[in-house]
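**Student:** What follows is a predicted structure for the sequence shown.
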Amino acid sequence: MQSCSSALCVLILLITTVTTSSGSASLSVTVKLNDSATLPCSERCSGLVTWTVSHKPTDVLAECDQTSCRSVKEGYQMIHDQYLKGNLSLTITDADFTKRDWYTCTCNNKDICDVALQLEPLRSSVQMKPGETLVLDLDVSDPVEVIYNSRANGSSGHICIVDRGSLECTVEYAQRASLTSALELKGVTPSDSGVYTIQVTRTEEVIHVYTVTIQDDLPHPDRDQETVVPVWGIILLILLVVLMGGCFCNVVVLQRRRNIMQRWRKTDGQRKKEKKKEKWLSLT
């Protein structure tokens, strides 16, 4: 009985090994939004190599054979020199949220590699004043849910679900939330401070994380714009003060000259009168 059990174990191990080796290798690659991504695949192939989105096997993105490589779809490429060396990697030049998916590499119509492309979650810090509207970009067309982690008491939970243009929120947020091209939460208060996470409902893939702070003492943007004086305004003010000072000095100098002239004329007139008087007295 023990020998039979051992033989059964060996048989199961062999079956598992054969199944694993005959299947395609699977892994995932994670990059930042709009970065290039390389989906690795190492295998010798003397025939045609193609890359496709896994659930669209007839929609070829890029391909290689012994002669050359071709980018069938813009933004996807393979390198022929690497193909000849057994490096069948696919390069996606601009990874965005629409390109998140499973990709399959085939050699002569046989699957040899499966690679998932994922994007690092976006992270945003938002500072607001009470009464303003919080805008949460959804970034993807997949059904998503919004999870809120409160800064005040540490509680967390789902507050809204967005699915194909429809919005469903908990009672607390139903009257304040609305859906346009983004999810909007009106009339925020300091108690709304915390972390808002946008994640795909089906896969729980995190898309965007917002760290939100609502404070009464934040400077108001309009008020700041009113109090800020541009550099050219300061220079103009200085020039105006200098010009007015120069004009004032000129007026003072002219007034002094006028007073001196008037005094001189008055003194000169008196001298002439005295001379005439002396002359008249001498004649008499």
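**Tutor:** That came through, no problem. Numbers count the residues shown, from 1 in each chain.

**Student:** C-alpha only now, for contacts and for neighbours.
**Tutor:** Fine.

**Student:** And Thr16, how close does it get to Ser5?
**Tutor:** From Thr16 across to Ser5, the span is 17 Å (CA to CA, to the nearest Å).

**Student:** Then Ile260?
**Tutor:** 132 Å.

**Student:** Presented hereafter is structure B, for comparison with structure A:
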Amino acid sequence: MWTVFHKQHDILAQCDRISCQSKEGFYMSHDQYLKGDLSLTITDVDYTKRTWYTCECGGVDICAMSLGIEALSSSVWIKSNENLVLDLFISESVKVIYNSTGAAAPSSGQICTVAGSSLQCKDEYTQRASLISAVELRETAPSDSGVYTIWDTSNEEVIHTYTVTVEEVQPCPDESSTVTVLAVLLALMGAGLVAAGLVIVQLRKKISSSRKEGIC
């Protein structure tokens, strides 16, 4: 019989000589049981399954095993002023730890804690951070580049590590100054007036299009 360590009366799976029974998400093979294999299979593992499990046979404790889940690791590339979203996969309390990779970045260390629906952050992050089943950091800048670690404070383990790179957005060139420079070039080109005029028209169209799309 398999149970959760602190819920001895909540039977997850059990077998006898005739058959096996199990709750949804857990499984024991009767054929393997008859061969002496008492293994428990946990299907669709997620963070809610992390705990200690115990096995007993005939009232005698056979073993106790702890289920852990390997931490996730993601690389995130965003541009300045885009929002950084750090997903939370558990309902338990967590903390967000930041390690800087930029010379001009704020000091590294714990920047936020989450407990249920409560979000508490250091002063420099309070106005920029919000909780939406994830931690969202607004108005990012290159100085926010670094490694963000989601730490489960109840089980003292890492849930997810984000390696974040924030790229500086280059401003679009000023249309009037660009055209002025090209106008001077026109005067020097002499016979190439028609061709150069077409260049100006095409360039102005490209700049206008880039501004509408937010890129250069």
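**Tutor:** Arrived safely, thanks for sending. Please read all numbers here as calculations on a predicted model, not as lab measurements.

**Student:** Next, the TM-score between them, please.
**Tutor:** The TM-score (TM-score structural alignment, normalised by the length of the second structure) is 0.74; 171 aligned residues with a CA RMSD of 1.9 Å.

**Student:** hey, where'd the helices end up in the first structure?
**Tutor:** 2-22, 80-84, 171-174, 221-227, 231-283 (DSSP state H).

**Student:** Let's have those helices in TSV, adding distance to Glu205 of the first structure.
**Tutor:** Shown next, in TSV, are these (distance: least, CA to CA, whole Å):
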stretch	distance to Glu205 of the first structure
helix 2-22	27
helix 80-84	32
helix 171-174	23
helix 221-227	35
helix 231-283	48
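
**Student:** Show me which of the ones you listed has the highest average neighbour count.
**Tutor:** The highest average neighbour count among the helices of the first structure, using mean count of other CA atoms under 10 Å, belongs to helix 80-84 at a mean of 17.

**Student:** What's the average distance for that helix when superposed on the second structure?
**Tutor:** Averaged over the aligned pairs, helix 80-84 of the first structure sits 1.9 Å from the second structure after superposition, using mean CA distance after the TM-score superposition for the first structure.

**Student:** That helix corresponds to what range in the second structure?
**Tutor:** Following TM-score structural alignment, the aligned partner range for helix 80-84 of the first structure in the second structure is 30-34.

**Student:** now swap in stretch 159-172 of the first structure and tell me
**Tutor:** Counting by TM-score structural alignment, stretch 159-172 of the first structure corresponds to 111-124 in the second structure.

**Student:** Pull out the buried positions in that stretch.
**Tutor:** 111-114, 119-121 (16 or more other CA atoms under 10 Å).

**Student:** Nearest to Thr101 of the second structure, out of the residues you listed: which one, please.
**Tutor:** Lowest distance from Thr101 of the second structure to these (CA to CA) belongs to Ile111, with 15.2 Å.

**Student:** can you put the buried residues of stretch 111-124 of the second structure in JSON lines and add distance to Ala187 of the second structure?
**Tutor:** As requested, these are exported to JSON lines (distance: CA to CA, whole Å):
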{"residue": "Ile111", "distance to Ala187 of the second structure": "58"}
{"residue": "Cys112", "distance to Ala187 of the second structure": "60"}
{"residue": "Thr113", "distance to Ala187 of the second structure": "63"}
{"residue": "Val114", "distance to Ala187 of the second structure": "64"}
{"residue": "Leu119", "distance to Ala187 of the second structure": "62"}
{"residue": "Gln120", "distance to Ala187 of the second structure": "62"}
{"residue": "Cys121", "distance to Ala187 of the second structure": "59"}
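
**Student:** Closest one of these to Cys57 of the second structure?
**Tutor:** Val114 (40.9 Å).

**Student:** List the residues that contact the closest one.
**Tutor:** For Val114 of the second structure, the contact set (CA atoms under 8 Å, 6 or more residues apart in numbering) comprises 93-95, 120.

**Student:** Now which residue in the second structure aligns to Val135 of the first structure?
**Tutor:** Checking TM-score structural alignment: Val135 of the first structure goes with Val85.

**Student:** wait, isn't its match in contact with Ser133?
**Tutor:** No: contact between Val85 of the second structure and Ser133 fails when scored by CA atoms under 8 Å: they sit 9.8 Å apart.

**Student:** Which one of these two is surrounded by more residues?
**Tutor:** The neighbour count for Val85 of the second structure versus Ser133, taken as other CA atoms under 10 Å, is higher for Val85 (18 against 15).

**Student:** State the distance from that one to Trp2 of the second structure.
**Tutor:** Using CA to CA, Val85 of the second structure is found at 39 Å from Trp2 of the second structure.

**Student:** dump the residue contacts of the spatially closest residue to Tyr173 of the first structure that is not a sequence neighbour.
**Tutor:** Nearest residue to Tyr173 of the first structure, sequence neighbours excluded (CA to CA, 6 or more residues apart in numbering): Ile159, at 6.9 Å. The neighbourhood of Ile159 of the first structure, defined by CA under 8 Å, 6+ apart, consists of 145-148, 169-170, 173.

**Student:** repeat that with 7 Å
**Tutor:** 146-148, 169-170, 173 (CA atoms under 7 Å, 6 or more residues apart in numbering).

**Student:** Cool, thanks, talk later.
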